[in-house]
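In: Below: sequence and its predicted model.
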Amino acid sequence: MIAAERAAMSEFHDLAELALNSANQSWGNLGYWEQETSYSDANRALANILGQEARLKSDSRVFDAGFGCGDQLLLWLEHFDVAAVCGVNLSQSQTRRAKQILSEAGFGASAAAIGVGDATDPESWARAMQSSSIDCVLALDCVYHFPDRERFFRLAAGNLNHAGTISLTDFMLADDFDTAGWRAGPLALMLRLSKIKRSNLVIRKAYHRQLEAAGFAEIEMTDISSHVMPCFGAWLRAYRRQNPGRMSAQNWLKYRVTGWFLHWAYRNNILRYSVIRAVKKTGLAQITEENS
């Protein structure tokens, strides 16, 4: 497994999570830990919550912004039986694996058109969509890493069909977070290490306003922090004791720090993690590359 890590070490988002997964699984989110005891099961549970919140159905045509190694794409296609998916992912190594997973499962380009791209770039959307229409945008545990979340929201609204929806899981600042308080310094340090822009973290009301400004209404936000943030680190400590040789020391450290930070941010009421759904406003014009 360490060899696979080295092969993709030039990318921040790579194949390191393979070492945390069960056999033949390659999930890469934080997981939803209500009853689940394995990383793969918890990751699938979080994806399933997102799919349910998005109200996916057999005629849904989905754009997945940041699809990881492809396991979630199979969930949309097989479990939710959506009509088709397209999408982009910044990671070349993950995209190669996603294409392999889809091919092995029997899904060709007509059912799943995916590629390397930036979900905040209009050209990436155009290449992925290939003039097809979409009625649902999904973003599972990735938007906080985007270079410009508000731009992503605008592109999502502009490319969705009439009354299309966006559904995502994302971090927000706790409503009482004090930007001048003692918690601001440690938070800023962790965000730099995690390659997360500070501007991507806002309180709930500001997040709501960003979605509205981008062209969305009927905004629903559900806090699921208690089943996400304090749980990953606890699971990781036990897993590492049982599997000491599964991952390089550098990546073990990265995930240990992530687990510690999530627990600290939850306990000190700094961050909250939510599942969000919104509907495109009626009459919103299509966004083109020129006016985005």
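Out: It's in. Bear in mind the structure is a predicted one, so any value in this text is a computation, not a measurement. Numbers count the residues shown, from 1 in each chain.

In: contacts and neighbour counts: CA atoms only from here.
Out: Fine.

In: would you say T222 is within a strand?
Out: Yes. T222 forms part of a strand when assessed by DSSP: H, G, I helix; E, B strand; the rest coil.

In: show me the contacts for it.
Out: By C-alpha atoms under 8 Å, 6 or more residues apart in numbering, the residues touching T222 are S274, V275, I276.

In: Dump those residues to JSON lines, plus distance to A3, neighbour count and secondary structure.
Out: Below are the contacts of T222 laid out as JSON lines (distance: C-alpha to C-alpha, whole Å; neighbours: other C-alpha atoms under 10 Å; DSSP: H, G, I helix; E, B strand; the rest coil):
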{"residue": "S274", "distance to A3": "35", "neighbour count": "20", "secondary structure": "strand"}
{"residue": "V275", "distance to A3": "35", "neighbour count": "22", "secondary structure": "strand"}
{"residue": "I276", "distance to A3": "37", "neighbour count": "20", "secondary structure": "strand"}
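
In: Among those, which one sits closest to V62?
Out: Nearest to V62, judged by C-alpha to C-alpha, of those is I276 at 16.1 Å.

In: Report the contact partners of that closest one.
Out: E53, I166, S167, L168, T169, D170, I219, E220, M221, T222.

In: in the longest helix anywhere in the chain, what's buried?
Out: The longest helix of the chain (DSSP state H) is helix 249-267. For helix 249-267, a neighbour-count test (16 or more other C-alpha atoms under 10 Å) marks W252, Y255, R256, V257, T258, G259, F261, L262, H263, W264, A265, Y266 as buried.

In: Alongside the first one, take a look at this:
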Amino acid sequence: MPATLISGVAIAATIRDEISIEVSRLKDQHSLIPGLVTILVGDDPASQSYVRAKNATARVLGIHSQQITLPAHTSESELLQLVHTCNRDSVFHGILVQLPLPSHINEANILFAISPEKDVDGFHPVNVGKLMLGEPCLLPCTPQGILELLERTNISTSGAEVVIVGRSNIVGKPIANLMLQKRPGGNATVTVCHTRTRDMAFHTRRADILIVAAGVANMIKAEHIKEGAVVIDVGVNRIGQTAGGKAILAGDVDFADVVNKAGSITPVPGGVGPMTITMLMKNTVQAAKQAVGLL
């Protein structure tokens, strides 16, 4: 029997409805409009598309959204000055600098300059440290989205064997830590696999929940999972394009090979991806509430 599809599209839509209601409540009861500024440096088509999607989602939900686009030759000092200006602007509760940045700009210097209270990507060392300690903070969007997917499909992590393929700062490391913690969506036994792991399949076949965020198209096959496992595919890899120029996407999991062995699986596209932008909106609302003492 084919696996149950975990639809990020449907779950994200439900959460966005909840966010929209909360944004309306904040406006009506507290005259508070959450604000998000997105900063794009250069003209990378993929980055432009991502930023457009983020701003469009914000506007639909009633979040004030402003995009600032800078030329690719913008200096690091000029970008830092803009970030400091946005830090001081009370209209903006969230600041997002779209990555990647041009090679002459040090990404860490820019991300670390964002006020932790406005760091809606959850990348600032202060928020990373709080995450590690289990303290309240703005969580990175993709890991937070994964937890929401599992929770809203009634997949328990408590006591589960969770295997994560990938150790990035954006997905692998934070989701591993979150699933270890004594919290909803946590209390799991976590194994992290990476490029130096010996016999990866030995580990992945033990997983009750397998989270794949390696950035390698179709690397996980049916032979890598156990019968009935929950498979969360974070990968989005462009493997070609249609005659009309539309990108053909594949996950890190070979969906066709795995779908008849897994118990539940996220598709690509339409799985984790929609959750990431939705969690960005959730973080913006959270930051706005914290700014005025409502949290």
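Out: That came through, no problem. For clarity, every value in this text was computed on a predicted model and none was experimentally measured.

In: What TM-score do the two superposed chains give?
Out: Remark: TM-score between the superposed chains equals 0.33 [TM-score structural alignment, normalised by the length of the first structure]; 170 aligned residues with a C-alpha RMSD of 6.7 Å.

In: before we move on, back to that, adding distance to R151 of the first structure, write the buried residues of helix 249-267 of the first structure out as JSON lines.
Out: Putting those into JSON lines (distance: C-alpha to C-alpha, whole Å) gives the following:
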{"residue": "W252", "distance to R151 of the first structure": "33"}
{"residue": "Y255", "distance to R151 of the first structure": "29"}
{"residue": "R256", "distance to R151 of the first structure": "32"}
{"residue": "V257", "distance to R151 of the first structure": "30"}
{"residue": "T258", "distance to R151 of the first structure": "27"}
{"residue": "G259", "distance to R151 of the first structure": "29"}
{"residue": "F261", "distance to R151 of the first structure": "27"}
{"residue": "L262", "distance to R151 of the first structure": "26"}
{"residue": "H263", "distance to R151 of the first structure": "30"}
{"residue": "W264", "distance to R151 of the first structure": "30"}
{"residue": "A265", "distance to R151 of the first structure": "26"}
{"residue": "Y266", "distance to R151 of the first structure": "28"}
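
In: Can you name the two of those that sit furthest apart?
Out: Pairwise distances among the buried residues of helix 249-267 of the first structure were taken by C-alpha to C-alpha; the largest, 21.3 Å, belongs to W252 and Y266.

In: tally of neighbours for L80 of the second structure?
Out: Close neighbours of L80 of the second structure, defined as other C-alpha atoms under 10 Å, add up to 18.

In: Quick one: residues contacting it.
Out: Contacts of L80 of the second structure (C-alpha under 8 Å, 6+ apart): I110, A113.

In: and the gap between it and E161 of the second structure?
Out: Using C-alpha to C-alpha, to the nearest Å, L80 of the second structure is found at 43 Å from E161 of the second structure.

In: So C86 of the first structure: helix, strand or coil?
Out: C86 of the first structure is classified as strand under three-state DSSP.

In: Hmm, D64 and it touching each other?
Out: Yes. Contact criterion C-alpha atoms under 8 Å: C86 of the first structure and D64 qualify, at 6.2 Å.

In: Now do F255 of the second structure against I232 of the second structure, distance only.
Out: On the measure of C-alpha to C-alpha, F255 of the second structure and I232 of the second structure end up 11 Å apart.

In: Same question for V51 of the second structure.
Out: As judged by C-alpha to C-alpha, V51 of the second structure and I232 of the second structure stand 24 Å apart.

In: same check, this time on L80 of the second structure
Out: From L80 of the second structure over to I232 of the second structure (counting by C-alpha to C-alpha), the distance is 36 Å.

In: now do V41 of the second structure
Out: 31 Å.

In: coming back round to it: mind giving me the packing neighbours of the longest helix of the first structure?
Out: Secondary-structure packing of helix 249-267 of the first structure (3 or more C-alpha pairs under 8 Å, 6 or more residues apart in numbering; DSSP states H and E): helix 231-242.

In: quick one: buried residues of the helix it packs on?
Out: Across helix 231-242 of the first structure, burial judged by 16+ other C-alpha under 10 Å covers C231, F232, G233, L236.
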